[in-house]
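Peer 1: Got a predicted structure here, sequence first:
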Amino acid sequence: MKLKMTGVAFAALAIVQACGPAPTPEAQAARQHEIACVSGTVGGSLLGGAIGNAFGGGSGQDILRAAGAGAGAVAGSRYSC
């Protein structure tokens, strides 16, 4: 439980740090682009995994979930980057 809370605290700290202002406008634009790429990839992966989860059964469902998550990550990355 302690390890889980430490991970959550570290993730929250990283998110707050990533959203802070950059020293130059160019660095800020690069940071915003990077955040958009990561969020598109993660969002696509979650959506693809959820869609893949709706099909199949047993180990086939696990395979479809993983394939959906991978395809969603690629599509989300292409769309947001």
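Peer 2: On my side now, so go ahead.
Peer 1: Could you use CA atoms for every contact and neighbour count after this?
Peer 2: Noted.
Peer 1: Contact partners for the most centrally placed residue in the chain?
Peer 2: Geometric centre of the chain, nearest residue: residue 42, 1.9 Å, by Cα atoms, centre = their mean. By Cα atoms under 8 Å, 6 or more residues apart in numbering, the contact list for residue 42 reads 73, 76.
Peer 1: could you measure it against residue 7, distance?
Peer 2: Distance of residue 42 to residue 7, computed by Cα to Cα, to the nearest Å: 18 Å.
Peer 1: and here's the other structure:
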Amino acid sequence: MKKSSILAIFAAMGLLQACATTPAEQRQVGCAGATVAGALLGGAVGNQFGGGSGKDILTAGGAVAGGMAGNNAAGC
């Protein structure tokens, strides 16, 4: 994924959080942002290992693990 796409995703999440009016809505957007950020980072790390179909599996596994870690880190 290109850096510009990643930046656009984070900008959209920031704008959505700014539009949230209640603390519950802000928490939901924050949890989604943490999950997406963790998944992107985990996928990027997983993509550095393996080769062929193993690389795809590690990328997907890293994205799942990163998403779960980001969600837990945010306290969701």
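Peer 2: Ah, there it is. If you're wondering where the values come from, they're calculated on a predicted model, not measured in any experiment.
Peer 1: Fetch the TM-score of the aligned pair.
Peer 2: The TM-score (TM-score structural alignment, normalised by the length of structure 2) is 0.74; 65 aligned residues with a Cα RMSD of 2.1 Å.
Peer 1: Structure 2: which residue goes with the residue nearest to the centre of structure 1?
Peer 2: Under the alignment (TM-score structural alignment), residue 42 of structure 1 maps onto residue 36 of structure 2.
Peer 1: Same check on residue 31 of structure 1?
Peer 2: Taking TM-score structural alignment for the superposition, residue 31 of structure 1 sits opposite residue 25 in structure 2.
Peer 1: How about residue 67 of structure 1?
Peer 2: Match for residue 67 of structure 1 (TM-score structural alignment): residue 61.
Peer 1: so which helix or strand takes in that match?
Peer 2: Element membership for residue 61 of structure 2, per DSSP states H and E: helix 53-73.
Peer 1: average gap between that helix and structure 1?
Peer 2: Compared with structure 1 after fitting, helix 53-73 of structure 2 has a mean deviation of 0.3 Å; criterion: mean Cα distance after the TM-score superposition for structure 1.
Peer 1: What helices and strands are in contact with that helix?
Peer 2: helix 23-46 (3 or more Cα pairs under 8 Å, 6 or more residues apart in numbering; DSSP states H and E).
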